[in-house]
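J.: Sequence below, structure please.
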Amino acid sequence: MPDPRAAVETDLLRPTFGTRLRRYFFTGLVLAAPLAITASVTWWFVTLVDGWVRPLVPAQFWPENYLPFPIPGFGVVIALVGLTLLGFFAANLVGRTLIDAGEAILNRMPVVRGLYKSVKQVFETIFSQSGTSFRKVGMVQFPQPGMWSIVFIAQEAAPEIADALPGEGQIGVFLPCSPNPTTGFFFYLPRSEVVELAITVEQAAKLVMSAGLIQPSEVARLGRHGHDEPVPAAPQAP
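T.: Have a look, this model is predicted:
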């Protein structure tokens, strides 16, 4: 004879219709929301670049003149081709000479000179293949001793800055804010107070954006399409 108590416990553990419905809804939300946000951001970027580039292309070259429907991304393709040709042109002697002449003209403009140099230096630092800026991740004790925060390690302090700071081995770090890692604090501190981590900048950024919900091991595993990828352990604090 079946035990009535076991039947009652089974009924209590069985999810109700409302619980299952709520679970299905959140499962669909988790699947659809990233796709919708990614598609929206991609469409916004493509539309933005098309709006910038299309006025620069003669109307007779627009694909709408030969097809019954518009082709989104035409401006993006033109921009990629144009930037590639510009880089090829700048790689030879004639192009380099013309670019130097143009920069010499910009250097004579008081306001434009400072803006151009600052923006150029930022882009050269970000896209430099040999630089070390923001290619390492570490942790520092912030906002007080005993509390550790993720930082992106920049470069050693320039001599003009290092000479004005006490101690030796000063290094710049950027402490991102959660959930927006593009905002934060930049400061210098002794290298001995920075604990380097064996994770990538992308893994650290996802850790910050998710407020600690997406751990580096999960990022590595998802990057391998479901296969576990071991992440070396972080060094202990001195």
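J.: Every contact and neighbour count from this point should use C-alpha atoms.
T.: Noted.
J.: So which bits of the biggest strand by length in the chain are buried?
T.: Using DSSP state E, we find that the single longest strand of the chain is strand 148-156. Neighbour-count burial for strand 148-156 flags Ser149, Ile150, Val151, Phe152, Ile153, Ala154, Glu156 (criterion: 16 or more other CA atoms under 10 Å).
J.: Can you pick out the most distant pair from the residues you listed?
T.: Using CA to CA, the pair of those lying farthest apart is Ser149 and Glu156, separated by 19.6 Å.
J.: where's Phe26 relative to Arg20, distance?
T.: When distances are taken as CA to CA, to the nearest Å, Phe26 and Arg20 turn out to be 10 Å apart.
J.: just Arg108 next, same as before
T.: Separation of Arg108 from Arg20 (CA to CA): 69 Å.
J.: Ok, Ala237 next?
T.: Per CA to CA, Ala237 is found 46 Å from Arg20.
J.: How about Pro238?
T.: 49 Å.
J.: Let me know whether my guess that Ser173 is in a strand holds.
T.: One thing to correct before we go on: residue 173 is Val, not Ser. Yes. If the criterion is DSSP: H, G, I helix; E, B strand; the rest coil, then Val173 is within a strand.
J.: residues contacting it?
T.: If a contact means CA atoms under 8 Å, 6 or more residues apart in numbering, then Val173 has Val151, Phe152, Ile153, Ala154, Gln155, Phe186, Phe187, Tyr188, Leu189 as its contacts.
J.: and for comparison, fold this next one:
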Amino acid sequence: MKRYFVTGLLIWVPLGITLWVISTLVGAMDSLLLLLPEGSRPKDWMGIHIPGLGVILVFVVVLTTGLLTANILGQRLVKFWEEVLNRIPVVKSIYGSVKQVSDTVLSDSGQAFRKALMVRFPHGDAWTVAFMTGAPAPELACKFDEEHIAVYVPTTPNPTSGYFMVVKKADTIELDMSVDEALKYVISMGVVAPAPRPAVAAEPACKPVIRPKTPVDHNLPG
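T.: As a prediction, this is how the structure comes out:
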């Protein structure tokens, strides 16, 4: 009975959490309909509440915004709006930081979170999965003799918190897995391993990569 019960949990727990997350997101988007003027809300002229209309509204608003700002006039309006926000004392700090991060992560030309790596952390005898976020700032890069890269080391099972590190590029190992696969691997605490890649010709599927160990201070704080 214990084995059957655990098997049932493995089926229903992921499904239940998935439905709960979707229901929460849909409910949050549907609440945006309350921002519409009275009389123009779907419930007012349809007589019933239909779940999911908020999702359609958000999709239409985001898509319309993208279409309007894709031309020169729209870009000028966005620039004017950003100049207005940048003059508000508290808002400019929050908006500027969030926009910089979103532009870096979501931009097609950026390198943020485009590669999954292995780096030595938290000491020289251990390895962990990290994500490349780009090149270090010029003020940092000029302090090094060798090429360094900026990486983000996520914590598990909550990858939204982690550590920002600048490490030698030669001391990192690029993984043959997508960022999504690496993220699932981190969130599952190593339980959900990525599917092995097919071996090329007669070469083994995985070759050991030897890297000289960089001396690291093992007496890390608390």
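J.: Settle it for me: which of Pro238 and Arg20 of structure 1 has more neighbours?
T.: Per other CA atoms under 10 Å, whichever of Pro238 of structure 1 and Arg20 has more neighbours is Arg20, with 11 against 7.
J.: quick one: that one is in a helix?
T.: Yes. Arg20 of structure 1 sits within a helix when classified using three-state DSSP.
J.: residues making contact with stretch 52-71 of structure 1?
T.: Here stretch 52-71 of structure 1 makes contact (CA under 8 Å, 6+ apart) with Phe74, Gly75, Val76, Ile78, Ala79.
J.: what do we get in structure 2 for the third one?
T.: The criterion is TM-score structural alignment: under it, Val76 of structure 1 has Val55 as its aligned partner in structure 2.
J.: unless I'm mixing things up, that match is touching Thr24, no?
T.: No. In this structure, Val55 of structure 2 is not within contact of Thr24 by CA atoms under 8 Å, at 11.6 Å.
J.: between the two, who's got more neighbours?
T.: More crowded of Val55 of structure 2 and Thr24, by other CA under 10 Å: Val55, with 18 against 12.
J.: give the contact list for Thr172 of structure 2.
T.: Leu117, Met118, Val119, Arg120.
J.: And those residues, which is closest to Glu147 of structure 2?
T.: Set against Glu147 of structure 2, the nearest of these by CA to CA is Val119 (14.9 Å).
J.: Report the secondary structure state of that closest one.
T.: Secondary structure for Val119 of structure 2, judged by three-state DSSP, is strand.
J.: Could you check how far the equivalent of it over in structure 1 is from Phe25 of structure 1?
T.: Residue pairing (TM-score structural alignment): Val119 of structure 2 is matched to Val140 of structure 1. In this structure, Val140 of structure 1 and Phe25 of structure 1 are 40 Å apart, going by CA to CA.
J.: One more: Leu83 of structure 1?
T.: Relative to Phe25 of structure 1, and taking CA to CA, Leu83 of structure 1 is found at 44 Å.
J.: Nearest to Ala182 of structure 2, out of the contacts of Thr172 of structure 2: which one, please.
T.: Ala182 of structure 2 lies nearest to Leu117 out of these, by CA to CA, at 8.9 Å.
J.: Might one say that that closest one is in contact with Ala170?
T.: No. At 11.5 Å, Leu117 of structure 2 does not count as touching Ala170 under the criterion of CA under 8 Å.
J.: Just want to know which of these two has more residues nearby.
T.: Each of Leu117 of structure 2 and Ala170 has its neighbours counted (other CA under 10 Å); Leu117 has more, 23 against 12.
J.: Number of residues surrounding the closest residue to the more buried one other than its chain neighbours?
T.: Among residues not flanking Leu117 of structure 2 along the chain, Glu174 sits closest, at 4.5 Å (CA to CA, 6 or more residues apart in numbering). Number of residues near Glu174 of structure 2 (other CA under 10 Å) recorded here: 15.
J.: and Glu174 of structure 2, what does it touch?
T.: By CA under 8 Å, 6+ apart, the contact list for Glu174 of structure 2 reads Lys115, Ala116, Leu117, Met118.
J.: Matching it against structure 1, which residue comes up?
T.: Applying TM-score structural alignment, one finds that Glu174 of structure 2 aligns to Glu196 in structure 1.
J.: next structured bit after the helix or strand encompassing its match?
T.: Taking DSSP states H and E as the criterion, Glu196 of structure 1 maps to strand 195-197. Following strand 195-197 of structure 1 in sequence order, the next helix or strand is helix 201-209 (DSSP H and E).
J.: Not counting its own residues, what contacts that next one?
T.: Helix 201-209 of structure 1 is contacted by residues 134-137, 150, 152, 176-181, 213-216, 219-220 when judged by CA under 8 Å, 6+ apart.
J.: Filter the residues you listed down to just the buried residues.
T.: Neighbour-count burial (16+ other CA under 10 Å) applied to the contacts of helix 201-209 of structure 1 gives 134, 136-137, 150, 152, 176-178, 181, 214, 216, 219-220.
J.: got CSV for those, with distance to Pro63 of structure 1 and secondary structure too?
T.: CSV is the format used below for those (distance: CA to CA, whole Å; DSSP: H, G, I helix; E, B strand; the rest coil):
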residue, distance to Pro63 of structure 1, secondary structure
Phe134, 41, coil
Lys136, 45, strand
Val137, 46, strand
Ile150, 48, strand
Phe152, 44, strand
Pro176, 43, strand
Cys177, 44, coil
Ser178, 43, coil
Pro181, 39, coil
Ile214, 43, coil
Pro216, 45, helix
Val219, 41, helix
Ala220, 42, helix
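J.: Pro166 of structure 1: what secondary structure?
T.: Assigned with three-state DSSP, Pro166 of structure 1 falls in the coil class.
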